[in-house]
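Colleague: everything below, folded, please.
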Amino acid sequence: MSGALTGPLAVLLVAAGAAIGAPLRYLTDRLVQARHDTVFPWGTFAVNMAGSAVLGFLAALPADQVVMTGAGIGFCGALTTYSTFSYETLRLIEDGARFAAVANVVAGIAAGLGAGAFGFVLARVVTG
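Modeller: The predicted structure is shown next:
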């Protein structure tokens, strides 16, 4: 990341953002998944889409290293979860839910890109 914020301030900003994003990810995942009686990992899908939209929004704003470090890297990095996405996809395959596994990968990637683009466009519309 060219011109990225570094040093102790960057570490504190990432930690502060992550301290909000990680518990929010867990709580949102549990809330969403509890409302769906299916093998599809809707909770992880929801947090990944939300984080992609927020990061897309932030990316469209005028460059601000403090905001991008704390909110973009810290918050969005902790809110979204590629590792859980991968684990849940492998678990679906192991459980014989191959269609759900493929749907998780295709929908997760396509919708994540779409959510990021939506956030980007929304920021451009809001900021003029």
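Colleague: C-alpha from now on. contacts and neighbour counts both.
Modeller: Noted.
Colleague: which strands and helices sit next to the longest helix anywhere in the chain?
Modeller: In terms of residue count, the longest helix belonging to the chain (DSSP state H) is helix 98-127. On a contact count with 3 or more C-alpha pairs under 8 Å, 6 or more residues apart in numbering; DSSP states H and E, helix 98-127 meets helix 42-60, helix 82-94.
Colleague: contact partners for Arg124?
Modeller: 60-61 (C-alpha atoms under 8 Å, 6 or more residues apart in numbering).
Colleague: swap that for Ile73, please
Modeller: 14, 17.
Colleague: one more: Met49?
Modeller: Contacts of Met49 (C-alpha under 8 Å, 6+ apart): 108, 111-112, 115-116.
Colleague: repeat for Arg98
Modeller: So Arg98 contacts Leu92 (C-alpha under 8 Å, 6+ apart).
Colleague: state the distance from it to Asp29.
Modeller: Distance of Arg98 to Asp29, given as C-alpha to C-alpha, to the nearest Å: 22 Å.
Colleague: same check on Thr89?
Modeller: 15 Å.
Colleague: to check against the first, give me the structure of this:
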Amino acid sequence: MTALLVVLGAMIGAPLRYLTDRAIQTKHDSIFPWGTFTVNLIGCAVLGGLTGAAVSSPVYALAGTGFCGALTTYSTFSYETVRLTEQRAYLYAAMNIVVSVIAGLGATLLSYTAFHAAL
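Modeller: Take a look at the predicted model:
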């Protein structure tokens, strides 16, 4: 049952990642990977909220592992950082690393705190 919930969540998260990434990236005339940054930030906020709300295991499997796991992407984040470095866009590569990590942790903490306080 848990595996099915993970698959169901991923069936929503994966296409949403692609569509969100494309929609956001086409609106920015920049080599910075805004689409990947956005989906990772959203995933951090959702996962922080789920953890702060102390949802049940089935809900966490569906929304946390399945949805957030498919929505967020560490591999694309890494690939895009390497690509920026190869293009000698060192400032963008460094910004991608630093801003993504700090913003992701901040979104997680803020969401966790808000949902945990609401209980």
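Colleague: TM-score for this pair?
Modeller: In this superposition the chains share a TM-score of 0.97, using TM-score structural alignment, normalised by the length of structure 2; 119 aligned residues with a C-alpha RMSD of 0.9 Å.
Colleague: picking that back up, in a markdown table, list the contacts of Met49 of structure 1 along with neighbour count and distance to Gly17 of structure 1.
Modeller: Listed next are the contacts of Met49 of structure 1 as a markdown table, based on neighbours: other C-alpha atoms under 10 Å; distance: C-alpha to C-alpha, whole Å:
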| residue | neighbour count | distance to Gly17 of structure 1 |
| --- | --- | --- |
| Gly108 | 19 | 23 |
| Ala111 | 18 | 24 |
| Gly112 | 21 | 20 |
| Ala115 | 22 | 20 |
| Gly116 | 23 | 19 |
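Colleague: can you list the residues you listed in JSON lines and add distance to Val39 of structure 1?
Modeller: Below are the contacts of Met49 of structure 1 laid out as JSON lines (distance: C-alpha to C-alpha, whole Å):
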{"residue": "Gly108", "distance to Val39 of structure 1": "15"}
{"residue": "Ala111", "distance to Val39 of structure 1": "19"}
{"residue": "Gly112", "distance to Val39 of structure 1": "20"}
{"residue": "Ala115", "distance to Val39 of structure 1": "23"}
{"residue": "Gly116", "distance to Val39 of structure 1": "25"}
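Colleague: shared with structure 2, which of these?
Modeller: When you map the contacts of Met49 of structure 1 onto structure 2 and apply both residues aligned by TM-score structural alignment, their matches' C-alpha atoms under 8 Å, the shared contacts are 108, 111-112, 115.
Colleague: residues contacting Ala94 of structure 2?
Modeller: Per C-alpha under 8 Å, 6+ apart, neighbours of Ala94 of structure 2: Thr81.
Colleague: that one -> structure 1?
Modeller: When structure 1 is aligned by TM-score structural alignment, Ala94 of structure 2 is paired with Val102.
Colleague: helix, strand, or coil at the residue of structure 1 positioned farthest from its centre?
Modeller: For structure 1, the largest distance from the centre (C-alpha atoms, centre = their mean) belongs to Gly96, which lies 26.6 Å off. Following DSSP: H, G, I helix; E, B strand; the rest coil, the label given to Gly96 of structure 1 is coil.
Colleague: measure it to Thr44 of structure 1 for me?
Modeller: From Gly96 of structure 1 to Thr44 of structure 1 the distance is 19 Å (C-alpha to C-alpha).
Colleague: many thanks, have a good one.
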